[in-house]
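In: could you look at this predicted model? Sequence included:
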Amino acid sequence: MVTLNPYLNFQGNTEAAFNFYKSVFGGEFVFIQRFNETPAGAGMSPKEANGLMHVSLPIGGNMLMGTDAVESMGQKVMPGNNIHLCLSPDSKAEADRLFKALSAGGTPVMPMADQAWGAYFGMATDKFGISWMINQDTNK
């Protein structure tokens, strides 16, 4: 079964935003990782490398997730790319099917591929301008 969760992009203030959301909704972060804890952080400025690559906060039966957009990687947050809908399918085959279907008539942004964090991941913008992430946890 596919789960659907919102994924928020911030321009360097993800940690402050998620600490705010934590104060509003309660709970604890189930995952938090900085860029400097990954190979991606090696070529970044100290400020960018200290930013959040990923954070997850459970809210009810869903997960609110987020990241800092990194300008040195050509990322700039603006209306339209500040939120993605993140799908978590059970299999790579389902991930591929979703990616292909959502990309049809739209724009594949990042092709499906195995990632360093242990997931099969890709991104697409559908023909209506909605941004999607497909993240299949390969450890399942």
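Out: All right, it came through fine.
In: from here on, just use CA atoms for contacts and neighbour counts.
Out: OK.
In: strands of the chain, residue ranges please.
Out: Per DSSP state E, the chain carries strands over the ranges 3-10, 31-34, 52-59, 62-68, 83-88, 107-114, 119-125, 131-137.
In: dump the residue contacts of the nearest residue to residue 139 once chain neighbours are set aside.
Out: Using Cα to Cα, 6 or more residues apart in numbering and skipping residues adjacent in sequence, the residue nearest residue 139 is residue 118, 6.7 Å away. Residues near residue 118 by Cα atoms under 8 Å, 6 or more residues apart in numbering: 137, 138, 139.
In: another one to put next to it:
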Amino acid sequence: MKLIPYLMFREGKCREAFAFYAQVLRGNVVSSATYGEMGPDIPEPMRPLIANVHLVVGGASIMGADAMENPDGQATTSVNIEVDNIEEAERVFAMMSDGGLVRMPMAETAWSPRFGMCDDRYGQPWMVNCVTPAP
């Protein structure tokens, strides 16, 4: 299991920010997906924006995305819990979200066979991301 900081950007700044971080930190963007890749139900203004990006610097990672509209004040930084199988992703998500708020239920995404977002019972935001390819 890995814990990875996850940065949420306003005003579509994620792509620009991660290009800057990659240059400054001499890292590599190893994956990137837009909201448009998630399916046809995404509103047109969001489609070109970044839904998920992963930057590796040495043995460390940071991830990020452009924030969707945020009327409920969701934090702009989360911790991404990266696990290597679907069962562990579902277990961790169930426990982290118990007594908290599910912001995005566990589901398959353009970058993961299982991904979900929640606030724990203490109000802290978490993401659970399975990195094993879907069967």
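Out: Arrived safely, thanks for sending. Note that the structure is a prediction, hence the values are computed from the model and not measured.
In: redo the contacts of residue 118 of the first structure as CSV? Include neighbour count.
Out: Output for the contacts of residue 118 of the first structure, formatted as CSV (neighbours: other Cα atoms under 10 Å):
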residue, neighbour count
137, 18
138, 15
139, 7
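In: about what we covered before: do you know how far the residue nearest to residue 139 of the first structure is from residue 13 of the first structure?
Out: Using Cα to Cα, to the nearest Å, one obtains 25 Å as the distance from residue 118 of the first structure to residue 13 of the first structure.
In: do the same with residue 28 of the first structure
Out: Applying Cα to Cα, the value for residue 28 of the first structure to residue 13 of the first structure is 18 Å.
In: just residue 131 of the first structure next, same as before
Out: In terms of Cα to Cα, residue 131 of the first structure sits 21 Å off from residue 13 of the first structure.
In: who has more neighbours, these two?
Out: For residue 131 of the first structure versus residue 13, neighbours defined as other Cα atoms under 10 Å are more numerous around residue 131 (23 against 14).
In: skipping adjacent residues, who's closest to the more buried one in space?
Out: Distances taken as Cα to Cα, 6+ apart place residue 125 nearest to residue 131 of the first structure, at 4.4 Å, with adjacent residues excluded.
In: that neighbour and residue 103 touch, don't they?
Out: Yes: judged on Cα atoms under 8 Å, residue 125 of the first structure makes contact with residue 103 at a distance of 6.5 Å.
In: compare these two (neighbour count), which wins?
Out: Just comparing residue 125 of the first structure and residue 103: by other Cα under 10 Å the higher neighbour count belongs to residue 125, 22 against 19.
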